[in-house]
Each structure stands twice: as structure tokens, then as C-alpha cells.
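> dropping a prediction and its sequence here:
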Amino acid sequence: MKVAIAGRANVGKSTLFNRLVGKRLAIVDDTPGVTRDRREAEARLQDLTFTVVDTAGFEGADEGTLEHRMWAQMGRALDEADVYLFVVDARAGVTPLDEQLADEVRRRGKPVVLVANKAEGRNGEVASLEAYSLGLGDPIAFSAEHGDGLSDLRDALMEAFESVGEPLPEEDEDASKPISVAILGRPNVGKSTLLNQIIGEERMLTGPEAGLTRDSITVDFSRGEQHFRLVDTAGLRRRARVTEALEKASTGDTIRAMKYAEAAIVVLDATMPFEKQDLTILDLVAREGRALVIAFNKWDLVPTPDESIRAAREAVNRLIPQAAGIRVVPVSALSGRGVDKLMATVGDAVERWSTRISTGKLNRWLEMATQRHAPPAVSGRRIKIRYMTQAKSRPPTFIAFCSRPDALPDSYKRYLINSLRETFDMPGVPIRLLLRKGDNPYA
């Protein structure tokens, strides 16, 4: 069952969304119009489980404006939903915009639960009575901030679900877990346009304005037998330029999405790639140990494609040595060129990122690598690497037992990591090599 939260700007829709999902997923701020794209998540209210959709605030707008595009996103959410939570501000009372949106909702003919939010305190219920005039049924006096009125909301939702006549969804235990992929990059490089092109619909709000995306929005997508959970994120600017509290919240949301993802698509503008902020984002993803693919967007604007792609691949290996061999895929988010190849490359990168190497193979490789290039002698004593094992995958993490781990130079560690990457076919995969003092624990 899918429930869309609708209402004008700043009535507390995102606070209600966070209350229902039990996490602070949506960014909340006193500034009107913070939410722009629709965001979905699994919600639980006592014994009810359903999908809840947060939407942009309704505002009257002229065609072609940002507000009009935000209304189009809300309209799609209303079309797809089974039930509506119509939220009004009990303190402010019913406004002409509330009445206009109520007409839109009524025309769709779906069950509506009317929520008079910000109705906490002694006068809350009295303030909520004005919402009767919308003709959407009995209003529920509610406080998303404090959680007042949750039982009444549960009962109203249960009644609405029964009127639709569909059973509550049950989790499919056999469904394969989707690969979580964060789409990252500077503002205005085409991240949202790329996501829309991948899934084949206008799911994300796009336009020439920089910084349209604020919340990290999750969308499920399947390609053949592979299932992905794509996360569109706000553009990351240099920290010194991020001063507003709202942008700080968006940046924190983006970093959190990247840390919880398994893979990352870093989108670069092919007409001006490898700016300082691009390298900062790539380094951040590599240090977090995520499977990484670079999407060179706006490829249709590049005058010399063959020469540019060669230069891009050389630059990646030179500038991001900790994940040498990162796959670079030229794409056009506007036309869709290269999008299929991009998703195939992401699937391949995750497979390599999940590599497991047996202890026997590792130690045969270690013997060969140390014979080809022996560990150096430090202070007249040669360092001995006796044994290696893989501690975990995702990212591949190896532990080497050696005589003097603190004395082994970083240059030799890089040699071992690059040799591992080449021998076991892990291009572009961040590899972690930990050194421990001690003999072979299995001797």
C-alpha cells in the first residue's frame, strides 16, 4: 500500500514522514519549500506497514517555473498512491492554497486522511476544527513534532486501506537484495537527469538551476536479473563554500548515503573534468572503500571523443592511485547514450569489489611477489613477510604477518596492493592491506 503525504509548503509533511519511517531521512527546516523531489520509504505505524511518499509543498506557479516542475512531481506521486495524507497547519488555519489542493485531491477519487498538524497543546483540537471546511472528512488533531495523535492516525489509515480493498504488502523473502548505488558529484553535473534516464521516467526534478536536489532520494531499478537501489544525492561543493544550515544538512545527507551504499557512480562534467572538488569526491569514495565507477557526462559536447577518453583514463590512474584502473564510462544523460553500459559496469565493479581469494592462492602469489621484488632492508635488517590471509571482502581487506610491520615503507605496500589488483583482476577496486607482527598463525 502506498501513502502520499500532500499539502502546501511548510505544514510539516517531512516531519510527519520522518515520524512514520522512524528515522530523520527527510531534511527538515523552517524555510518553506525545502522538499523538492518525492522521497519514498518503508513506514510502520503500530501494526501497519506501508510505503510512505514525501512530496514537495503545493504552491500556485506559472508554467515553466521551478515551482511548476515541483507540482508536476507531486502530481505523479498522487497518481501512483493508493491513499493520501492531506496535511494542513492547524495554527495557520485553512488557506486558499489548502482549498485549491483539496480540490485536486478530491478529483482523483482516492481515500483521504485529513491531518491537522501542529495541533499540540490545550488549544490544538479546537484549532484543528477549521479543517472540516475542506470537505475531506474528520480532521485528526496531530503533532508530527511530538507524536501526538498517532493512534487516531493509525485507525484512520486502517479504514482507508480497507476501503481500497487491497491486502497489506508482505515482504518477499526470496527477492534478491538490491545493490545500493549512490550517484555523487558536484552541483549541476547532471546527476538527477542521469537517474531519470536510467529508470526511463521523470522521477527526479531537473533543470538548469544548480542545487535542485536537497534530500537523498532512493529509487529501485532492475536491469535483467540485477536489482539496484539508486540514490540521487545533493551536489557536493567545497566545504568552505557551504555556509547555510540547509546546505550543510544536504551535504551531511549525501555523505551518509555514500557511506551506506555498496557502489558509487561519480558523475563528472566531460567539458571540464577533474576539478579540485571532483578529485575530493573521488578520494572520499575510495577512502570509504566503495566500488567506484566514473560517469563522464555531457559526452555529446566533447569535440574529440577518442582522445578525451584516453586522457581521462590516464588522468584517473595518475590522480586516484589508491583505486587504479577505475572504469570510466562516457555517457549523455540527456540522450541516454552509454547508460546501459554504465549500469553493466556498475554490476561488474560490485562483483570485483566482492572478490574472495583463498589463503592458498594468496600465499602462492605472496611468494612470487616477494621473490620478484624483495622487501627492503631497514637499519641493516631485512623485513620478512611470512604469511597473508583475506580478512573480508567488500572492499577486499588483507592481513599480512611480517617481522617489522612499522618499518615496511608505504612504497612497498603500494607495490603489493598493485600486484594484488593486477594478479587477481580487481581494476578500480579499493584494496586495504593491514600489517600485523607475528608468525604464521596456522603453522
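Received it, and whenever you're ready, just let me know what you need.
> hey, let's count contacts and neighbours off CA atoms from now on
Fine.
> skipping its backbone neighbours, what lies nearest Arg327 in space?
Nearest residue to Arg327 in three dimensions, chain neighbours excluded: Val293, at 5.4 Å (C-alpha to C-alpha, 6 or more residues apart in numbering).
> my guess is that neighbour contacts Asp348. True?
No - using C-alpha atoms under 8 Å, Val293 is not in contact with Asp348; the gap is 9.9 Å.
> about what we covered before: mind listing what the residue nearest to Arg327 touches?
Taking C-alpha atoms under 8 Å, 6 or more residues apart in numbering, we find Val293 in contact with 263-266, 326-329, 345-346, 349.
> do Arg24 as well
Per C-alpha under 8 Å, 6+ apart, neighbours of Arg24: Asn18.
> wasn't it part of a strand?
No - judged by DSSP: H, G, I helix; E, B strand; the rest coil, Arg24 forms no part of a strand; its state is coil.
> isn't Ala61 right up against Ala72?
No - look at Ala61 against Ala72 with C-alpha under 8 Å: they stay out of range, at 10.8 Å.
> what are the buried residues along the host helix or strand of Ala77?
Using DSSP states H and E, Ala77 sits within helix 66-80. Within helix 66-80, the residues scored as buried using 16 or more other C-alpha atoms under 10 Å are 66-75, 77-78.
> structure two is appended below for comparative analysis:
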Amino acid sequence: MTFTLAIVGRPNVGKSTLFNRLVGKRLALVDDQPGVTRDLREGEARLGPLRFTVIDTAGLEEATDESLQGRMRKLTERAVEMADACLFLIDARAGVLPTDEVFADILRRKNAHVILAANKSEGRAAEAGLIEAWGLGLGEPLALSAEHGEGMAELAAVLTPIAEEMAERAARVAAEAPETDVSVSDEDDDEAVRKPTRARPLQVAVVGRPNAGKSTLINKLIGEERLLTGPEAGITRDSISLAFDWGDVPTRIFDTAGMRKKAKVQEKLEKLSVADGLRAVKFAEVVIVLLDAAIPFEQQDLRIADLAEREGRAVVVAVNKWDAERHKQEKLSELREAFERLLPQLRGAPLVTISAKTGKGLDRLHAAVMRAHETWNARVSTARLNRWLEGMVSAHPPPAPGGRRIRLRYMTQVKTRPPGFVVMCSHPDKLPESYSRYLINGLRDDFDMPGTPIRLHMRSQAEKNPYKDKKNWGAPSRLRKHLDKPKPKKG
């Protein structure tokens, strides 16, 4: 049985560095600037024999209003209440500050298991801070160095009793729980293998420009205020992944930082945030491109949608803040016309109008995402493809550059996610790009694959000449004997 550990403390004490150390990856952004982390980030940690979930939180600040710092503090306090144990981190080199004393008192009341740790304890400069930490009344402080990995064995020893307690509690709950999800068959068809499961959930990334409403949308989908939101643009910095059941489908959804134009991204921190968002797109299966109804299809929106298509991801375009739109029918017609004109590579992709604030249209968004994922996994039999190819060639034969006719002999699907096809033909290098687009558009229409990226490759299937390397095999049989005889010498 796993347990949950929340890492809390003042800004810039090394919480994200310790989080990365425990999960063994650079998942959280780390920078010398205080206040980099704003949302809650979860990760699967490994510490010796222990396996548990660790939560990286925003730095605790003495703000209780509705400002950005105040909302960050409320989010961190909620994580403390949800977690099974809390690791309170202080800076050993800075010593115990008055704010540390205030937060220690808050943590003592909110969580039964509070572990005190003094980070940056390497070297003699940290000795005074370690001694001061005793005054917080949270027991013996652990001397850690998240940067250098010191003190991890001591941390594992402190967490072991908590892990055992959580395991005993889980065993009692399991004994009282009814038996569910009983397997009745050992046979799985091909469709069932592709369906999302708990072990391999559906991966969805929400991307868009700053302040489009990405975090608000995800909070509405999961049913709780898990992500930090507000009127300020660029609140989200990390790509946060959250697991939930969307309808009855196990789903992991990624909230990403808003992506501005490359020329406007100057700060190092924003560059790291955008790179984190691009990485989330690469790991997703379905990408929701979120637009603002007031300013849809700006240049940056088109670049983001094109990126998702080039990465081979199923794309759903969602237009947010639809509740504030007055002339809905006229606006919707304009959106559809602009979509077909500006993004021809995503022709037929779903365009859904939603309101993340009120929740209107989220059922249509769910249906569009599931349909896009199903199309992304679509497979067509070789027999159907070749019958279809024969009809397409008859209706519109390929050109004959230089008088040399291009023959399309055979077609098959070689992969899914996204669908990929190979056509065996003569002179593939001379087939124009326009004919490939003709075939791709035909595949979309005739096999019901709207919006999903389709990969089509032309390959040469040159017929091997069995007489190529044999001497005189091109001559008639009655002449071969004569040609093979040695010629008599003259004179």
C-alpha cells in the first residue's frame, strides 16, 4: 500500500529539488527565483524499499486574501489536509525565520504526521540552523541536502512506520469491501486492448495561449479546485498531470503553461514552462487546443494546433468562454469557416464550444475526445484499402511525368496512433504532393477519419528482373547455343 507525502515550506527552500530527487526525474521546474512552483504536482517516489506518492507544493506565504499568493497558500493547505504525512522543509543556512514558526503551528494542527527537515545542510554553515530547528517543537530535525542526495536513508527510516500504518489500514478496508470487477473471460479482442485502462489511462493534454481558461476547464472536469486559477495571465508554470475518471474512462489530463509567441518569451522561467508544455503534447494521445471565443485563431493558436498535428496527436479544438458570446450562431459560422481555411491539415477535426466557468458543453467535449481517440486507433483491412485504391485511381489516375506512367500497385496500413499507410508504386519520387493529398482526403472521407493526422508513404516496388545478371539470356533459345560457342580463330 502506498501513502501520500506533501512537501511544504517557505519559497526557495528546495522543495522542488527534493521532489525531483525522490521521483528520480526532473519533473518540477527548479530555479533560483523564489515562487517558481504554483500548482500541486504529484509524482511516484522511490526511496529504498518504499513506494509512495509525493506532492510538490507552492511556497507558503503569509497571505490570506484572494491575491495570487493567498490562493497559492489555500491550495497548499488543501494538499496538507489530503496527504497522509507532511514533510516541513526549512533552509538550514538561513535558520528558522518567524514565518517558519507560524507555519509550523499551522501544520501541527492540520496533519497528524509532520516531519521536520532542514535542507541545504551540507557544510558547517548549516549547523546553527539545525540547532534552531529544535525550537519549532516538531521533534528532531532531519539534516538533508536535496541537491547532493544526503540524508535520504534517514528520511526513509522515518517514513517506514507511516508506510506500515497505511498498509494495515488498507488491509482492513479491503477485507470489508465487496468483490468487484470479476473477470469472466480470458479472451481480449483487438478493440478491448486499445481501450484505456487503469494501468494505461487515456492521456489528454490541454494547450493554448495564456489566460484561455485551461486550468479552469480542468478544475471543472475533475470536480474540485485542484489547479490555481485567476484573472492573471501565465499563472500555470509546470505541466501538471491529474488522474480522474472522465465518465467511465480512466484519464490522465495535463494542464500546461500558456504558450506565447517565441519572440515574446524572454525570461528563462517562461522558456522552461513552454518546453514543459511541449513535452506534455508529445506524451499525450489527444490534444485539446483551447481558444478564447473573443480572439480565436490567432497566429499562436494556429502554431499550437499545427504542432499537435505534426506530433501525430488526435486534435480537438475547444472554444472557451462561449457563455459571454452574444451572437452565437453568427460567431459559430465564422469559426467553422476560419477553421477550414486556416487549418486544412486538420480538416474535419471536432470544433466544440464550451464554457469552463459554467460547465456548459463539457458533455460534447467528452464525446469529441472519445471519438477522436477512437479514430486515432482506427484500422482498415488491406482488402478494403486495395478495393478503395482501385476506385480512387480509376476516378483520378496519377499523372505521367515525362510520359512515364506511375502505377499504384498495392496499399496497406502499417500502423495506428495515428493511422499510417504505405502505397507500393513505381517512381514514388515523381508522384506530386497534390496526389498524396488527394488520397489522404479520400481516406478521411471514405473511412470516417475526420481530423486525425494521417501518414501516407509512397514506396518503390521495382520488379526484379531474373535475367539481369545472366549473359545472353535476352536472346532466343535457338540463338543462345550459337552465341555461347567459342568463336573460331582466324587464319
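Sure thing, it's come through. Worth saying up front: this structure is predicted, and the values here are computed from it rather than measured.
> TM between them?
Here the TM-score for the pair of chains, by TM-score structural alignment, normalised by the length of structure 1, is 0.96; 440 aligned residues with a C-alpha RMSD of 2.0 Å.
> hang on, the earlier thing: what comes into contact with the helix holding Ala77 of structure 1?
Here helix 66-80 of structure 1 has contacts from 2, 4, 6, 36-38, 53, 55-62, 84, 105, 108, 203-205, 207, using C-alpha under 8 Å, 6+ apart.
> go on, stretch 124-140 of structure 1?
With C-alpha under 8 Å, 6+ apart, stretch 124-140 of structure 1 has contacts from 88, 90-91, 93-94, 98-99, 102, 106, 112-119, 141, 149, 152-153.
> what do we get in structure 2 for Val11 of structure 1?
Superposed on structure 2 with TM-score structural alignment, Val11 of structure 1 falls opposite Val13.
> name the SS class of that match, please.
Assignment for Val13 of structure 2 (three-state DSSP): coil.
> the corresponding residue of structure 1 for Gly24 of structure 2 - how many residues pack around it?
Alignment note: Gly24 of structure 2 maps to Gly22 in structure 1; criterion TM-score structural alignment. Number of residues near Gly22 of structure 1 (other C-alpha atoms under 10 Å) recorded here: 13.
> isn't Gly22 of structure 1 right up against Leu45?
No - between Gly22 of structure 1 and Leu45 there is no contact under C-alpha under 8 Å: 9.3 Å.
> aligned partner of Ala391 of structure 1 in structure 2?
Using TM-score structural alignment, the equivalent of Ala391 of structure 1 in structure 2 is Val414.
> the helix or strand hosting that match vs structure 1, average distance?
Per DSSP H and E: Val414 of structure 2 is located in strand 408-415. Following the fit onto structure 1, the mean deviation recorded for strand 408-415 of structure 2 is 1.1 Å by mean C-alpha distance after the TM-score superposition for structure 1.
> how much does the helix or strand that comes right after that strand stray from structure 1?
Following strand 408-415 of structure 2 in sequence order, the next helix or strand is strand 420-425 (DSSP H and E). Taken over the aligned residues, the distance from strand 420-425 of structure 2 to structure 1 averages 1.1 Å (mean C-alpha distance after the TM-score superposition for structure 1).
> strand 420-425 of structure 2 - contacts with which helices or strands?
Judged by 3 or more C-alpha pairs under 8 Å, 6 or more residues apart in numbering; DSSP states H and E, the packing partners of strand 420-425 of structure 2 are strand 408-415, strand 455-460.
> who's in contact with the longest one?
What it means is strand 408-415 of structure 2. For strand 408-415 of structure 2, contacts defined as C-alpha under 8 Å, 6+ apart pick out 379-382, 385-386, 389, 393, 419-426.
> in that strand, what's buried?
Buried residues in strand 408-415 of structure 2, counted by 16+ other C-alpha under 10 Å: 408, 410-413.
> before we move on, back to that, quick check: the residue nearest to Arg327 of structure 1 vs Thr304 of structure 1, distance?
Taking C-alpha to C-alpha, to the nearest Å as the measure, Val293 of structure 1 falls 22 Å from Thr304 of structure 1.
> tell me, which helix in structure 2 spans the most residues?
helix 152-176 (DSSP state H).
> the aligned residue in structure 1 for His396 of structure 2: neighbour count?
In structure 1, the residue matched to His396 of structure 2 (TM-score structural alignment) is His373. Neighbourhood size, His373 of structure 1 [other C-alpha under 10 Å]: 11.
> repeat that for Glu201 of structure 1.
Neighbour count of Glu201 of structure 1, defined by other C-alpha under 10 Å: 10.
> need the counterpart of it in structure 2.
Counting by TM-score structural alignment, Glu201 of structure 1 corresponds to Glu224 in structure 2.
> swap in Val302 of structure 1?
Counting by TM-score structural alignment, Val302 of structure 1 lines up with Glu325 in structure 2.
> so who does its match touch?
Taking C-alpha under 8 Å, 6+ apart as the test, what Glu325 of structure 2 contacts is 293-294.
> most widely separated two among the contacts of strand 408-415 of structure 2?
Within the contacts of strand 408-415 of structure 2, Arg379 and Ser426 form the most distant pair, 25.4 Å apart (C-alpha to C-alpha).
> more neighbours: the two, which one.
A direct count of neighbours by other C-alpha under 10 Å for Arg379 of structure 2 and Ser426 places Ser426 higher, at 20 against 17.
> alignment lookup: the more buried one to structure 1.
Using TM-score structural alignment, Ser426 of structure 2 pairs with Ser403 in structure 1.
> surely its match touches Arg381?
No - taking contacts as C-alpha under 8 Å, Ser403 of structure 1 lies outside contact range of Arg381: 10.1 Å.
> one step back: check the gap between the match of Glu201 of structure 1 and Phe244 of structure 2 for me.
For Glu224 of structure 2, the distance to Phe244 of structure 2 - C-alpha to C-alpha - is 11 Å.
> the residue nearest the centre of structure 1: what secondary structure?
Central residue of structure 1 (C-alpha atoms, centre = their mean): Val231, 2.8 Å from the mean position. Three-state call for Val231 of structure 1 (three-state DSSP): strand.
> next one: the one 4 residues further on
Here Gly235 of structure 1 takes the coil state, with states given by three-state DSSP.
> gap between it and Ala264 of structure 1?
14 Å.
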